[in-house]
Structure formats: C-alpha cells, structure tokens
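*Asks:* quick check, what structure comes out for this input:
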Amino acid sequence: MTAGIMSAGRIQVRGGGLQAGKYLVLAGAVFNLALCFVSTRHWLHIGNAQIAMVEIAIMAAGFYLIRHQVDRNALWIMAVTFGFLVGAKLVNPALSFKIVHDVGIMYIFFVLGRMTTERVAWSTIWILTALVLAVGMVELIFTDMYASLFNIWDYYVQKGVISSDTVNYSNTNLFLSGNRGAGAGRTFFQSIFGPHRVSSLFLEPDSLGNFSAVLFAWCLSVSRNQPGRRCVLLYGLAVLCFILADSRFASGCCMLMLLMRISPFCRVPLVAFLCPVIVATGLTVLGSLHELPGVLPAIIKDDLSGRLIFSGRLLDYWNIGQWFGLAPSQVYTSDTGYAYVLNNLGAILTLFYLGVFAFHRSRTPESAIMKTMISVYFATSLCIGASVFTIKTAALLWFLYGVTEVMGPARQSVRPVRAARPAARAVLPHVAGAAV
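*Replies:* Now for the predicted structure:
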C-alpha cells in the first residue's frame, strides 16, 4: 500500500521530464518479455538477480527524476519505516525487505505522474494497450510460435517462482496458470478460446487481468458524458483484456468498481480507507468459520473460494506477533496479499500508510474517484495474492493516479520549463508522498 503526504513544496516540471515517466512505465511493462526472449535464445542466463537488477535500474532512474520532490516529511516516513523493518527483522527473520521495493514503486511513479500531463498519460495508455493486444493476438493465434520465442515456463523456473520439480500438466512453455486445468473450463467463451488464458507481454494471465482492471479504473475516473470524453473504446478494450486472460478476478473487480463509481460514496475518503479494512476483517471471519484445529492453513481447492478460505484461515490462525510483523508466518504468504503486507509491514504501519493515502486532499474530482477505485482494486486483489505490487502493472496504476492530481483546472498551472532558461519555472503544489 502507499502513502502520500501533502506538503507546501513545489514540483518543477521540465520539458524532458514530461515524457520520462511514460518511458519508465513502458519499460516496467515490457522488460520481462525481453528478458524471457533473451533467456529462451540462451544468449544469457536470466535468474532472479538479473531481473531484480533491471527493476532496480528502472526505479533508480525514476527516483533520479523525482529527487528534488522528496521533502522532509517523506524522508521522516522513510526513516521510521526502515527503522521498524530493521528492528522487526531481528525478531522476525522471515520479514522481507521487498515490501520497501513495493512501496517505492508506488511513490516513484505517483510523483512521476504528477510531473506530467493528461496528454502524456493517454499516449502511454494507447501505446501500452496496442502492445498488449498485438502480443496477445500473436499468442492466441500462433501459440506454438509464441511459446517457441518465449519459454515462459523455464523463465519462471529460473526466476524461482515455479519449482523445478513441478509437473507441467499442460505440456506447454506457457505459465503455470496459462491453461485452465481439466474440468475447470474458461469463464468466458470456452468454445472460442479453449482452455488457453492469454498472458501477452506480461507472461502471466493474472497480470493481464490486473492491467484490464487498471484501464477500467482510469476510465471510470476520467470519463464524462461529453463528446470525446466517454472512453467507450478503452472500456471495450479493458473488457477484451480480461476476457482474453479469462480473469475472474478482473471481471469481478471491474463490476465492483463500476458499482462504487455510480454510488454517492465514490469520492468519500473514509470509504477508500474502510474498503481494505472491511474486506480483511471479513476474510478473518470467514477463516474462523472454516477452522481446522491442529492443521496448518493451505490451499485445499485451487479456485476462488479455495483461495479466499485459505487467506481467511491464515489470518485467523495467526497470533498477535504475526499481525504486527514481529513473528514469522507459519505458512507462506505469497498467495494471500493481506498476510504478505501485514506480516512484513505490521498492522500499525499498514494502517498508517492506508490512512495517509485515503485522507490526503485530492486536488481534482478525477483524483478523488481514482483513489476510491484503487482502494477497491487493492481490497479485492489482496484477497488472493500480491500481484498488485508487480512493477508490470503497478507502475502504470500509480503513474495514472499521479496524473489525475494535475487534470482539469490543476493542469493549467503545469507548463513545461525550457532547460535553457532555468529561471522561467512553472510550478504546481507538491505532493511529496505516495500511496499504499
């Protein structure tokens, strides 16, 4: 989750910086596809270390661009967070500092979004959507050729996500969830697409589903019943993406976001704060109703209901130490997002970041709506995993959220600065923080 701190500082917008955020978002989305191709051609061994180095390079470039926007409040929050994590690591050896990486993506790309314009945001969306659909159609129509160019299975084995002794029942080079198993047909158009779930340039169908949800959230936030502002085409493409990925999560999430958008609460900060809290509480109650005394929580049935019960059982199984990040979880947390966040960040810091994100003042109506859409997106996705933190889609999400802060009347104060005339600076109120 991400935190944003309003400050009285100022963001200087330079001409080169307007486009830089777009290129970093695109890089975050496509670099895994490029590395997978390199690995498949055996040009270079690609493991988790190499992938992490590329991610860190992208984040470092982003941090360099926003370096003048990091104010004292943000630094204090970073210091407190690092202090807690270092201290908690002493008593909880399983604590993962990857949570710093996850929050860093949110902060960096949120500020990058605030340094650019709506026009650049739309350019980013259309370029990325075109790439996603182009690669996705190649995968769908020429599956064997796609698999020969991108051996996704081996890529994720080398990455450590898939165990080397995992049985490949689909007998393909696609990701583990790239095909619906026997007896578990597609939700959408089984007769047309068969069991295949499209991954496109994200390499895994879950991320394509997340991408569709991000597009849908943006459309709900910025669309208006005015010529040129209805976003009809992008709505349709977002739906097409979760159909291709056969993402049940994305379809349900988009429906919930739509219901929230037409409700009178879509701009209420308290709603943005309560959504994840209520869902996490509900999960815990669900887990208490499915307790198995003396049995460690596990995924008994690998479907939506089975994952929800597993997430709830794990939260219910925990003692107070796990909730506050001071004791290791008895069971892995990678398949349940709430447990991952709470056991690594602790309940107190998690609620703090959530509160700052939810209650910071939105500068535009679009920003207020987008904030609530993000809350719904996180509240639902964290029930079944932590994929919302991957840079492949998180960079786009927080970049677009940052852009909504400078839309409409706020955009009028954003004018690029010529590098040759440093004295002629255009400024806008600075947000030195970002979100949960």
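
*Asks:* only C-alpha atoms for contact and neighbour calcs from this point on.
*Replies:* Will do.

*Asks:* buried sites along the helix or strand encompassing residue 19?
*Replies:* In this assignment (DSSP states H and E), residue 19 forms part of helix 15-40. Using 16 or more other Cα atoms under 10 Å as the test for burial, helix 15-40 gives 17-22, 24-33, 35-40.

*Asks:* who's in contact with the helix or strand following that helix?
*Replies:* With elements assigned by DSSP H and E, the helix or strand that comes after helix 15-40 is helix 48-65. Helix 48-65 has contacts (Cα atoms under 8 Å, 6 or more residues apart in numbering) with 17, 21, 24, 27-28, 31-32, 35, 104-105, 108-109, 112, 158-160, 391.

*Asks:* what's the helix holding residue 19 packed up against?
*Replies:* With contacts defined as 3 or more Cα pairs under 8 Å, 6 or more residues apart in numbering; DSSP states H and E, the packing partners of helix 15-40 are helix 48-65, helix 98-114, helix 118-141, helix 143-149, helix 152-159, helix 391-404.

*Asks:* I have a second one here; can you model it like the first so I can compare?
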Amino acid sequence: MALLLNEQRFDKLIVVLIPLCVIYNAVLAFVNGNLFGINTAIVAATEIALLGLLLGLVVVTGFKRDDQWPIALLAVFVGSMLVTTLISGSLYVDAFRNILIISVCTLIGIRMAEEDLHKVFFILACGTLFFLLIEIISLETYVRIFQPALYYANTRGHSVSEFNELGIFNAALGFSSRFSFGVFSGPRTSSLFLEQTALGNFASILSIYLITFWTSLAKVRKIFFVSLITLILLSSDTRAGTGLALLMLFGYRVFPVLPKYSQVLIIPLVILLCGLVSVLSVGGYEAYGDTLHGRIILGIDHLFDLEFAHYLGWGVNIINKLWDSGFAYLVASSSIFGAITLWLYMIFLVPGHSAQAKRFIIGMNLYFGLTIVVSGNSVYSIKTATLLWVMAGVMYRLEKEKITTPTDELAKPEAFA
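*Replies:* Prediction:
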C-alpha cells in the first residue's frame, strides 16, 4: 500500500489537506451564505472526512516506530472513553474527537518535511491576510462573502443577536467595557476563521512557529509573519493572543537557557496562580464575565467544584455545565487519568535537547495552559489544533534525527543541505 503513495504525492496532498482542515468552515460558510444551506451534520461529516483522509495518508505510508506516542495517546483515550461510559452510563465521544485531532496531526507531522510545514504556514498566512484586509477595509464585503452570523445560526444553533445588525459572529461585536487597543474602530476581526477567538489562537500558534523556526526563515518571511501577527492582535483586540505573543518574544532568548523539562511546571503553575486569583477575588459567581479576571475565575472555580467521582469518569454527566471552562472540561470529559496522559504527552513528546526544541515545547505548553484558562475548548478546534500538532510531529522527528545521527555525520556540510 505504501507504494501507492510516494513521497512526492504525499507532500502535495498534505500541503492541500492541512490548510483545508484550517479553513473548511470558511468554505462551508461561503456555500451556506451564497449557494445553499449548510447544517450541523454537513459540518461534522466534513471534519470527519478530513480527519479520515489524514489518517488514510498515515496508513498508506505505513506505520513507523516513532508513531508509538501518538498511537499510545489515542489508545489511552479510547480506554478512557470506555471507562467513563461504563461508570457514567453515558457515551461521550467529544474528548475522543479532540485527542483524535491531536494524534492524527502528530502522525502526519512525523511524516512531513520541514519545507512543507513552511509552505502550509505561508499559504495560510497569505489567505488570512487577504481576507483580514477585506474585513478591515470593507466589512460589508466580508459579510457578503461568508455571512458568519447565518453560518453559526445554521450549524451551531447560535441565534443571531438582536444587537448584531452587521451579520458577523455575535461575540466579535464586543462591548464598550471590553479591552481594546483602540487602533481600529470596527468589530473584532475574524478573517478566514470566522470568529475572533480562533484568529487570536492562530496568531499565538504563528508566534510559536516563528520562535521555533526563526533561524530557518528568510528575512522577508520574518517581516511578513511579524507584521501579520501585529495586525491580527491590533484588529482582533485579543488579550490572550497579545500576552502569548509577548511571552514568545521574551522566550526566544529565555526558553533555551531554562533547565531541561522546565515545561513540567507550566500547567501546574498556571492552575496554582489561577487558584490564587480565585481565592483572593470577591463576588463569587458574580465575578464571572468576559474579562480576563472573569474567565480565570470561571474556569478554575469549576475545576475546584468537581466532586471526587467526577475525576474518575462520572463528570461526563455534568459536561453541559462545563463548556468553555478549560481544565474542568478536560478532566470531566476524559477523567483525571486522560487529563494527566495528555499533560505528559505535551511534556515529553518532543525531546528538549536543542534550543529550537526548547522554544517549541515550552511555547506549546504555555499556549495550551494559558489558552485553556481564558478560552476554554478553543484549543481543541481543528481550525488551529491542526497546525500546532502537525508542527509538534515535525519537531518530534527533527529532534529524533538529531539524537540518532552520529556527531561526525552532523559535522558534514551535506547534512545541512
């Protein structure tokens, strides 16, 4: 079967399929707004088909020894899903879907050339910039193309707000007291991602990509990516994206000099600091709101409110109360054992021997740990998770090659050609 798909064909397919995973909602939104109606079933079928195609590429290229970690992660979550189903009496597949994206994209990254990763990021960055400029210059044109409010009403059940006269995603409207840079007067931008949170997450992942591959990029590409990130941050008024971009800028020099496996401490420290914010806050549930403070308290209070049985698998019975609550959702949907497995996967997947690997692995853990606090389940969205975990697979392979390549071979000029 592997002979049916040579390396050249794999490269061409992957450079098409990965961007499709990121932008397929934009494509469906265009169809929904201009050709014929799209429903939830079509969206789900499209995502399943794309993941199926990626998994099919993995199968026809043949499994490798390096595939053991993503396969093990998937196996643990299959077991976790079965256990939580037996304990709770409810079949909940969303946690498995989230991990399927992580595992399959890691497997693809392991097979992907670094050059193709650069192509994917450049293609998506160009597309994002193109539609971002349209959105900023002529919001009416952007809405005519994608009809975001109508798309989410038809496919997610998000009825169009009475205050939404523009036709954009409801939350992109913002409100007077929300954080804003004040550079752009219009609503928060969304570009190809249709909603502002995913666009902010794209900027964060693009920041991780930049610090990881900075020395491999041409000067023009560096200027282009930095400019795009800046435009996204200023136009979408993203708090999390801005904070993470600044952390990555700071971390370019700092991450490589940190002790090995420093990433072990990131998520525990995030939970501890958020717990302190909650304990020191006043107002209880009244403090919840679309502010940084409110989002932290919402997520961490729900985690602390879980009962012992919820950690063991019964949490799926209260999952509808935990949407957008980050760590609480992760634990309740997959049990504490599934949550710990994912944490260990993020810590140890990429051996942190080189400066490049340290920048990536610490950046990835910061992104996951901080994003899950303030924007809940968005870290699992195929629109952005695809890029993060494909990059993780590429980095895993690159680091394994450095470890297994003899020193005298690395010293040869042709090793860097």
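
*Asks:* residue 319 of structure 1: which of the helices and strands packed on helix 15-40 of structure 1 is closest?
*Replies:* Within the helices and strands packed on helix 15-40 of structure 1, the stretch nearest residue 319 of structure 1 is helix 98-114; the backing value is 21.0 Å (Cα to Cα).

*Asks:* which bit of structure 2 covers that closest one?
*Replies:* Here helix 98-114 of structure 1 aligns to structure 2 at residues 94-110, judged by TM-score structural alignment.

*Asks:* how close does that stretch sit to structure 1?
*Replies:* Here the mean offset of stretch 94-110 of structure 2 against structure 1 after fitting is 1.5 Å, by mean Cα distance after the TM-score superposition for structure 1.

*Asks:* for that stretch, which positions count as buried?
*Replies:* Using 16+ other Cα under 10 Å as the test for burial, stretch 94-110 of structure 2 gives 95-110.

*Asks:* identify, from those, the entry nearest to residue 39 of structure 2.
*Replies:* Comparing the buried residues of stretch 94-110 of structure 2 against residue 39 of structure 2 with Cα to Cα picks out residue 97 as the nearest, at 19.3 Å.

*Asks:* wait, residue 360 of structure 1 touches residue 7, no?
*Replies:* No. Look at residue 360 of structure 1 against residue 7 with Cα atoms under 8 Å: they stay out of range, at 10.2 Å.

*Asks:* between those two, which one's more packed in?
*Replies:* Neighbour totals were compared for residue 360 of structure 1 and residue 7, and residue 360 leads with 18 against 15 (other Cα atoms under 10 Å).

*Asks:* and the counterpart of residue 129 of structure 1 in structure 2, how many neighbours?
*Replies:* Aligned by TM-score structural alignment, residue 129 of structure 1 pairs with residue 125 of structure 2. Neighbour count of residue 125 of structure 2, defined by other Cα under 10 Å: 18.

*Asks:* quick check: residue 125 of structure 2 vs residue 112 of structure 2, distance?
*Replies:* For residue 125 of structure 2, the distance to residue 112 of structure 2 (Cα to Cα, to the nearest Å) stands at 19 Å.

*Asks:* before we move on, what about residue 311 of structure 2?
*Replies:* 37 Å.

*Asks:* follow-up on the earlier one: and the match of helix 98-114 of structure 1, how far from the chain's centre?
*Replies:* On the basis of Cα atoms, centre = their mean, to the nearest Å, stretch 94-110 of structure 2 sits 11 Å off its chain's mean C-alpha point.

*Asks:* ok, now stretch 327-335 of structure 2?
*Replies:* Offset of stretch 327-335 of structure 2 from its chain centre (Cα atoms, centre = their mean): 17 Å.
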